[in-house]
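Chemist: Provided below are the primary sequence and the corresponding predicted coordinates.
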Amino acid sequence: MTVKILALDTATENCSVALLTDDGIYFRSEVAPRDHTKKILPMVDDVLKEAGLSLNDLDALAFGRGPGSFTGVRIGIGIAQGLAFGADLPMIGISTLEAMAQGVYRKHGESAVATAIDARMSEIYWGRFLRQEDGSWLAQDAECVISPALVVEKSIDDENTWFTAGTGWEAYSDLLTQLPFRREISSIVYPDAQDIVSLAKIELLKGNTVSVEEASPVYLRDKVTWKKLPGRE
């Protein structure tokens, strides 16, 4: 079965769009931490024009559902909902951690991936995944927000060599180097829409879509620190 899916992600510093068609994947990606709202829609226009398609030609719209930056996740979902609503498309939310695992497979062909995004506040968004025969990823460690020290404390060695992905590995390298399992460094630092769209195809073929109204973020953390402005209580 051939499908056409547009995917976008702004959950981290990377801003990316990908369009899956019969001819392959058209994509744009740029690290632009403060310019997501300026970059994302022109990227959408670019890939649609390159493929010669419109939103109404698509079967679904996928998005990075988090975890990641609170603002970035909200921007991505909000724009995705607007596009999907206008074209009456079902939506597919994909974990940004799983997308990084897929990126490791795409780049290195590896099937055991440990992901860590710097979540600030001395914490990381953490997950470990094993690739399955159908191309999906099985969580070995459930996605969570956790301190690097606690990850080290709770982890045990196993037979796998885990390929690392995400900004957390560099941000907390002094702690994460103490992990007991074998690790190799990958080139994947951020999630990318071309990996989101590949995972979204699997979900679409399984019938795992939601309506625009049901599309929701996964923050993992229910609080955020911010500096109070003068006069704000």
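Modeler: In hand now; what should we look at? Numbering: from 1, shown residues only.

Chemist: rest of the way, CA atoms for contacts and neighbours
Modeler: Fine.

Chemist: for residue 119, see how far away residue 82 is.
Modeler: Residue 82 is 27 Å from residue 119, where distance means Cα to Cα, to the nearest Å.

Chemist: settle it for me: which of these two has more neighbours?
Modeler: residue 119 (22 against 12; other Cα atoms under 10 Å).

Chemist: that one and residue 125 touch, don't they?
Modeler: Yes - contact criterion Cα atoms under 8 Å: residue 119 and residue 125 qualify, at 5.9 Å.

Chemist: near residue 219, how many other residues are there?
Modeler: 19.

Chemist: hang on, it packs against residue 64?
Modeler: No - Residue 219 lies out of contact with residue 64 (Cα under 8 Å); the separation is 11.2 Å.

Chemist: please name the residues that touch residue 18.
Modeler: 6, 7, 8, 25, 26, 27, 28, 44, 47, 193, 194, 197 (Cα atoms under 8 Å, 6 or more residues apart in numbering).

Chemist: now it: which helix or strand?
Modeler: Secondary-structure assignment from DSSP states H and E places residue 18 in strand 14-21.

Chemist: beyond that strand, next helix or strand please.
Modeler: strand 24-31.

Chemist: quick one on the thing from earlier: go through the contacts of residue 18 and say which is closest to residue 172.
Modeler: Among the contacts of residue 18, residue 193 lies closest to residue 172 (Cα to Cα), at 25.5 Å.

Chemist: next one for the comparison:
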Amino acid sequence: MVTILQLETATQVCSAALSVNGETIALKELAAQNIHAGSLTLFIQAVMEKAGLSFADLDAIAVSKGPGSYTGLRIGVSTAKGLCFALDKPLIGVDTLKMMTKGYLLTDENYTGLVCPMIDARRMEVFTGLYDSRLAEVLAVEAKIIDETSYQEQLSDQLITFIGDGAMKCSETILSPNARFSDLNFNSATHMSQLAFEAFKTNDFEDVAYFEPYYLKDFVITQAKKKV
């Protein structure tokens, strides 16, 4: 029996879950701004108590590794690494966009189109990739500015479902009868369960000392316009 604690903090969603052999047994999450630092450890404790498990019962820690929010990813990965060091457990890094795609595919097992997860990166930019129904990468992960020409080649003969907190803002720009958009939340630690379990079975672990989130873009500090 493989028990994994899973953390997702790449967007405004703060999420913790426990899985056993790839099936979620406990979940605690909330979508709100700037809550990760104060809520993540509380959510972890909540799922451990709900499942009636101790930290010694864990076999690994899995964390959403990005792309996504710089601050959110730092908090999630730092927490995961701290637990791994303290408990001497392996660390599993789960691609955030692939996790979102997996979450969507779990809602429709007969879906044969493409899935385009999008994480809002402000204005008309998103962190995105494109996957088929078997989770194979069709287009590589990138920071992409969306305009009227985006995905038109793929949409000419294939259905694409756009998901994530960056998808809905693109619904008036990406126009095609083959484009559909979902406003449901797929940034949930529960969607890591099968991916993390598969990684555990193949010993696909991260180096705890050197692992860093996949930011995709450099963090830029903007200066305040008003001088105090």
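Modeler: Ah, there it is. The model shown is predicted, which means the values in this text are computed figures rather than measured ones.

Chemist: which residues do residue 119 and residue 125 of the first structure both contact?
Modeler: Contacts common to residue 119 of the first structure and residue 125, judged by Cα under 8 Å, 6+ apart, are 68, 145, 168.

Chemist: name all residues that make contact with the first one.
Modeler: Read that as residue 68 of the first structure. Counting by Cα under 8 Å, 6+ apart, residue 68 of the first structure touches 11, 12, 96, 117, 119, 125, 219.

Chemist: now, which of the residues you listed lie within strands?
Modeler: Among these, the members found in strands (DSSP state E) are 117, 125.

Chemist: same list (the contacts of residue 68 of the first structure) but as CSV, adding distance to residue 230 of the first structure.
Modeler: Converted to CSV, those look like this (distance: Cα to Cα, whole Å):
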residue, distance to residue 230 of the first structure
11, 29
12, 29
96, 35
117, 31
119, 26
125, 31
219, 28
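
Chemist: out of the shared contacts of residue 119 and residue 125 of the first structure, which one sits closest to residue 107 of the first structure?
Modeler: Nearest to residue 107 of the first structure out of these is residue 168 (Cα to Cα; 19.2 Å).

Chemist: give me the neighbour count for the residue mapped onto the closest one from the second structure.
Modeler: Under the alignment (TM-score structural alignment), residue 168 of the first structure maps onto residue 166 of the second structure. Residue 166 of the second structure is flanked by 22 other residues according to other Cα under 10 Å.

Chemist: how close does the helix ranked longest in the first structure sit to the second structure?
Modeler: Counting residues, the longest helix in the first structure under DSSP state H turns out to be helix 70-87. In the superposition with the second structure, the average deviation recorded for helix 70-87 of the first structure is 0.8 Å (mean Cα distance after the TM-score superposition for the first structure).

Chemist: for that helix, packing partners?
Modeler: strand 5-9, helix 36-51, strand 60-64 (3 or more Cα pairs under 8 Å, 6 or more residues apart in numbering; DSSP states H and E).

Chemist: if we go to 7 Å?
Modeler: Contacts defined by 3 or more Cα pairs under 7 Å, 6 or more residues apart in numbering; DSSP states H and E place helix 70-87 of the first structure against strand 60-64.

Chemist: chain center to the strand it packs on, what's the gap?
Modeler: Computed by Cα atoms, centre = their mean, to the nearest Å, the chain-centroid distance of strand 60-64 of the first structure equals 11 Å.

Chemist: check the fit of that strand onto the second structure and give the mean distance.
Modeler: Mean deviation of strand 60-64 of the first structure relative to the second structure after superposition (mean Cα distance after the TM-score superposition for the first structure): 0.6 Å.
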